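**Student:** I'd like to go over a predicted model; first the sequence, then the structure.
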Amino acid sequence: MTHRILFVCLGNICRSPTAEAVVRAKAEALGQILVLDSAGTGNWHVGAPPYGPMQDAARARGYDMSDLRARQVSPEDFGLFDLIVAMDAQNLADLTNLAPAKGAAQLRLMTDFVLSPDETHVPDPYFTRDFDGALDLIERCADGLLRQL
C-alpha cells in the first residue's frame, strides 16, 4: 500500500518541507514507497523555496529540498492524502477548521510519532533560529512515523 502524506506548518518554508525531505530520504533508504508533499496554512511564501538557513542545515545532513516550493494547503488536500501531519497545535487547529466534513485524511501532530511527553510540537526555527534542533526532532519523528506505517 502506498501512503500519501502531507506535512503542514505555517508558511511551508522551514518545518514542513524539512519533514517532507527527511521522510522521503528515510523512506527511500528503507525501500518504502510514499507519496509526500508539504504545504502551509498561510499564503505568505507561496512559490518560494525553503528558507535558506533551513536548507543549509538539512543539506549538511544529506537532505536536499532545493526543488521544493511553498504552497498553501487546500480543502482538496483532505481527499488527496491519507495522513496530514501538522507541526504544532495551531497548525492542527487550522487544519481541523479547514477540513471538509467528508475529508478522508487523518490529522496528526508530527510529535505524535515520538515517545516523549516533553516534545509536543516542532518549534519554528524561522523564529527560534534553532535549525539543527528542529531538524533533530523532525528526524526522530520521521523515524517514528515510518515505523508506524
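**Tutor:** Yes, it's here.

**Student:** hey, let's count contacts and neighbours off CA atoms from now on
**Tutor:** OK.

**Student:** can you tell me the helix or strand for the residue lying closest to residue 98 once chain neighbours are set aside?
**Tutor:** Residue nearest to residue 98 in three dimensions, not counting chain neighbours: residue 75, with 6.5 Å by Cα to Cα, 6 or more residues apart in numbering. Under DSSP states H and E, no helix or strand contains residue 75.

**Student:** give me the number of residues near residue 75?
**Tutor:** Neighbourhood size, residue 75 [other Cα atoms under 10 Å]: 12.

**Student:** Do I have it right that it meets residue 96?
**Tutor:** No. Between residue 75 and residue 96 there is no contact under Cα atoms under 8 Å: 10.6 Å.

**Student:** What distance do you get for residue 90 to residue 10?
**Tutor:** Distance, residue 90 to residue 10, by Cα to Cα, to the nearest Å: 9 Å.

**Student:** Which of the two has more residues huddled nearby?
**Tutor:** A count of neighbours by other Cα under 10 Å puts residue 10 above the other of residue 90 and residue 10, at 24 against 14.

**Student:** here comes the other one, which I'd like you to weigh against the first:
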Amino acid sequence: MSAALPPPRTPGRYAVGLVCLGNICRSPTADVVLSGKVAEAGLADRVEVGSCGTGGWHVGEPMDPRAAATLSAAGYDPTRHRGRQYDEAWAARFDVVLAMDAANLADLGGRRADGRVMLFGELDPVAPGSEVPDPYYGGADGFEEVLEMVERTSDAIVDALPGLLEPTASTGDDA
C-alpha cells in the first residue's frame, strides 16, 4: 500500500467512508466488497464501512443493476445498498473518507493534510494513486475492472486494519 491509513479517532474502532458521484456504481461496489472482507477477517464488530455520493440523484435507490450483477457473479450480496448523499458530517464521522476519482475528491474539498480524505486509489497496491474509473456509461467490462481494483485495494485496507485497531504497543521488554 503506497499511502497509509490515518489513525483511528476512537481506539479499537475504525470507520471507512467511500465516495463516488451518484452512489450507485463504484462506492457501493467498494462498500459491499470491503464490508465482506472486513467480516471475513473477523473485524466487523470494530470496523464500520459506508458509502455515499457527492450528488443526490440516486438517494434511496438500489445500486446500478450492472454493478449489482457483477458483485453477485463474484459471490457478493449487493441487495442491501441504498444510495446516500455525502454531507460534511462524514468527514468527522469516518476515520478516512476515500474518493473514487479526482473529481469526487475535489467535490469533497480536496485531499486533507491530516490524510483523512484521499483517493481510494492511493491505497491500491498495484496502481498507487490511480482513479477508479466510472463504469456508468460503458459496458460490463468496466464494472469488472472496478471490481478488480476494489478487491485488491480492499485486501490492502483489511491487511492494514489490525495494526490500527491494536492498542499502542508497549515499550516493555517482550523477552
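**Tutor:** Received it, and whenever you're ready, just let me know what you need. Note that this is a predicted model, so its numbers are computed, not measured.

**Student:** What TM-score do the two superposed chains give?
**Tutor:** Here the TM-score for the pair of chains, by TM-score structural alignment, normalised by the length of structure 1, is 0.89; 144 aligned residues with a Cα RMSD of 1.8 Å.

**Student:** What is the aligned counterpart of residue 46 of structure 1 in structure 2?
**Tutor:** Alignment note (TM-score structural alignment): residue 46 of structure 1 maps to residue 59 of structure 2.

**Student:** Looks like that match contacts residue 83 (just checking).
**Tutor:** Yes. In terms of Cα under 8 Å, residue 59 of structure 2 counts as a neighbour of residue 83; the distance is 4.4 Å.

**Student:** tally of neighbours for residue 149 of structure 1?
**Tutor:** Residue 149 of structure 1: 10 surrounding residues under other Cα under 10 Å.

**Student:** State the number of residues packed around the nearest residue to it once chain neighbours are set aside.
**Tutor:** Excluding its sequence neighbours, the residue lying closest to residue 149 of structure 1 (Cα to Cα, 6+ apart) is residue 3, at 8.0 Å. Number of residues near residue 3 of structure 1 (other Cα under 10 Å) recorded here: 13.

**Student:** And residue 63 of structure 1, what's its match in structure 2?
**Tutor:** In structure 2, residue 63 of structure 1 lines up with residue 76, judged by TM-score structural alignment.

**Student:** pretty sure its match belongs to a helix, no?
**Tutor:** No. Assignment of residue 76 of structure 2 by DSSP: H, G, I helix; E, B strand; the rest coil gives coil, placing it outside any helix.

**Student:** Which residues are in contact with residue 66 of structure 1?
**Tutor:** Neighbouring residues of residue 66 of structure 1 by Cα atoms under 8 Å, 6 or more residues apart in numbering: 49, 50, 55.

**Student:** if we go to 7 Å?
**Tutor:** residue 49 (Cα atoms under 7 Å, 6 or more residues apart in numbering).

**Student:** so where do the strands sit in structure 1?
**Tutor:** 3-9, 34-40, 83-86, 106-109 (DSSP state E).

**Student:** now what about stretch 111-121 of structure 1, what contacts it?
**Tutor:** Residues contacting stretch 111-121 of structure 1 (Cα under 7 Å, 6+ apart): 87, 88, 89, 140, 141, 144, 145.
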